[in-house]
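Participant: Could you work out the structure for the sequence below:
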Amino acid sequence: MTALTCPLCAATDTHHFHSDRRRDYSRCENCLLVFVDSNQHLPLAQEKAIYDLHQNAIDDPGYLKFLSRLARPLLERLPANALGLDYGCGPGPALAELIKAQGHRVKLYDPFYADFPEHLQQDYDFIVCTEVVEHFREPKQEFNRLLGLLKPGGWLGIMTKLVIDAEAFAKWHYKNDQTHVAFFSQATFNWLAARYDCRIEFAASDAIILQRNLGRCSD
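Facilitator: Now for the predicted structure:
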């Protein structure tokens, strides 16, 4: 395979990491992102059709328990009456409702289900992205946006499954979802924290919390 440019850090030191019957996966040796090249991404209409099959009900106890792995540690850190953004909220913004029930305000954004570009024109105390970053086709652009929307000291809460190693990746069900095109490890998130001048905490095996420091992120 020809070396590809990393969509997160723009490095060209990338190598073949894995292939299956549908896609090829590369890994960046700089930020350690594992990614699918853009020529193997699904058309947007087909991607949305898959999302439409998801059933994540706001009142599903199992789903709320899953979300609590991020919600609980994040809520412990928020100031009173904080203003947040649920980025990639999907058709059933359960996490936003859970956080609002604790006295906070949450706006919604999703390119398919809550396309409110005006919600990307202000600063927030916190942003949540649950099962979203693995869908980022252009993660550098997305993280520039997200960290740029946070107030100094603001919090970015992320839920996504993490890459362990090549052997585990080969058997990993998470990669089989064709809407998943970017796969992060702890090392990748540590790179992101350094890149964007953030503190980082791994609150659970699939829950990551970044706190923006005083410096604004740059392109």
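Participant: only C-alpha atoms for contact and neighbour calcs from this point on.
Facilitator: Fine.
Participant: can you point me to the longest helix in this protein?
Facilitator: Longest helix in the chain by number of residues, with DSSP state H as the criterion: helix 61-75.
Participant: moving C-terminal of it, what's the next helix or strand?
Facilitator: Scanning forward in sequence from helix 61-75 by DSSP states H and E, the next helix or strand is strand 83-87.
Participant: So which residues make contact with that next one?
Facilitator: With contact meaning C-alpha atoms under 8 Å, 6 or more residues apart in numbering, strand 83-87 is reached by 93, 95-96, 104-110, 119, 124-129, 132.
Participant: List the residues that contact Val36.
Facilitator: Taking C-alpha under 8 Å, 6+ apart, one finds Arg23, Asp24, Tyr25, Ser26, Val181, Ala182 in contact with Val36.
Participant: here's the other one to compare against:
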Amino acid sequence: MPKGVHFPSAEYPLSIDCPLCRHGHTDFYHRDERRSYRQCRRCDLVFVPPADRLSPAEEKAHYDLHENDPSDRGYRRFLSRLFEPMRERVPVPARGLDFGSGPGPTLSLMFAEAGYDMALYDPYYAADSGVLQGRYDFITASEVAEHLYRPGAVLAQLHGLLRPGGWLGLMTKLICDRAAFATWHYRRDPTHVCFFSSRTLAWWAEQAGCDIFFIGQDVILLHKPLSSAFT
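Facilitator: This next block holds a predicted model:
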């Protein structure tokens, strides 16, 4: 058994707060050979408890194995599932932020090639916190949400960086049900610690006062209204 990994029973204490909505009541959801998973009673988020996460060094070592090549046509096709619907909604000229750009920034390059003014942020590979002081017409986070230890705080921060009328585009695979989760390849990535359902994201959009659009199986667009009380 890896050091620091614990396999709780269904009676595991309910005092582990949801990292999205901070609700104090969460329930045992699943466990595998490496870690356990809990589900929030309020927003439905499924998440890995802090005790079962990788260390920062282990997480960084896993990310370093990624081979995201901007010249890879297959990778560009994959990213186009977010790129195209965002481009349809945000005309040039516009300023965008690619949040969680990774070791081989590609989505930002696709937008730049299309005439957009782009900024990058990644805590490991482009950690310029100055870009998080700017304001943006759109923000993309491709295959990022599932890695967030504090998704509520991060999503609120990104929402705050959007100009009124701006768009936040997420790409993350969504939970179907508990039975499918048990055999789901997506949960097997040790750096994936948060798993969203359509209900979870709809809950968050309502709290933020955003309109939400589900595009296909894994693209979610959130539109910030011209006036918003959520910060």
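Participant: So after superposing, what's the score?
Facilitator: Counting by TM-score structural alignment, normalised by the length of structure 1, the TM-score of this superposition works out to 0.98. Behind it: 218 aligned residues with a C-alpha RMSD of 0.8 Å.
Participant: circling back to that earlier point, and the contacts of Val36 of structure 1, which of them are buried?
Facilitator: For the contacts of Val36 of structure 1, a burial check counting by 16 or more other C-alpha atoms under 10 Å picks out Arg23, Tyr25, Ser26, Val181, Ala182.
Participant: What residue in structure 2 is paired with the first one?
Facilitator: Pairing criterion TM-score structural alignment: the partner of Arg23 of structure 1 within structure 2 is identified as Arg35.
Participant: Do I have it right that its match meets Leu54?
Facilitator: No: contact criterion C-alpha atoms under 8 Å: Arg35 of structure 2 and Leu54 do not qualify, at 10.3 Å.
Participant: just the strands in structure 1 please.
Facilitator: Secondary structure of structure 1 by DSSP state E: the strands cover 14-19, 24-28, 34-36, 83-87, 105-109, 124-130, 150-159, 182-183, 198-204, 207-212.
Participant: now the alignment partner in structure 1 of Ala156 of structure 2: how far from Phe189 of structure 1?
Facilitator: Aligned against structure 1 by TM-score structural alignment, Ala156 of structure 2 finds its counterpart in Asn144. Distance of Asn144 of structure 1 to Phe189 of structure 1, computed by C-alpha to C-alpha, to the nearest Å: 14 Å.
Participant: The two: who's more crowded?
Facilitator: Using other C-alpha atoms under 10 Å, the more surrounded residue of Asn144 of structure 1 and Phe189 is Phe189, with 21 against 15.
Participant: Can you give me the distance of the more buried one to Gln122 of structure 1?
Facilitator: Taking C-alpha to C-alpha, one finds Phe189 of structure 1 at 25 Å from Gln122 of structure 1.
Participant: same question, Leu150 of structure 1
Facilitator: 9 Å.
Participant: same question, Asp59 of structure 1
Facilitator: Distance from Asp59 of structure 1 to Gln122 of structure 1, by C-alpha to C-alpha: 30 Å.
Participant: got a list of what the residue nearest the centre of structure 1 touches?
Facilitator: Residue closest to the mean C-alpha point of structure 1, counted by C-alpha atoms, centre = their mean, is Val133 at 2.4 Å. Val133 of structure 1 is in contact with Pro139, Ile158, Thr160, Ala182, counting by C-alpha under 8 Å, 6+ apart.
Participant: 7 Å - rerun?
Facilitator: Thr160 (C-alpha atoms under 7 Å, 6 or more residues apart in numbering).
Participant: and the end-to-end length of stretch 110-119 of structure 2?
Facilitator: 12 Å.
Participant: Residue range in structure 1 corresponding to that stretch, please.
Facilitator: Going by TM-score structural alignment, stretch 110-119 of structure 2 lines up with residues 98-107 of structure 1.
Participant: any idea how far the matching stretch is from the chain center?
Facilitator: Centroid displacement of stretch 98-107 of structure 1 relative to its chain, using C-alpha atoms, centre = their mean, to the nearest Å, is 20 Å.
Participant: buried stuff in it?
Facilitator: Leu98, Ile99, Lys100, His104, Arg105, Val106, Lys107.
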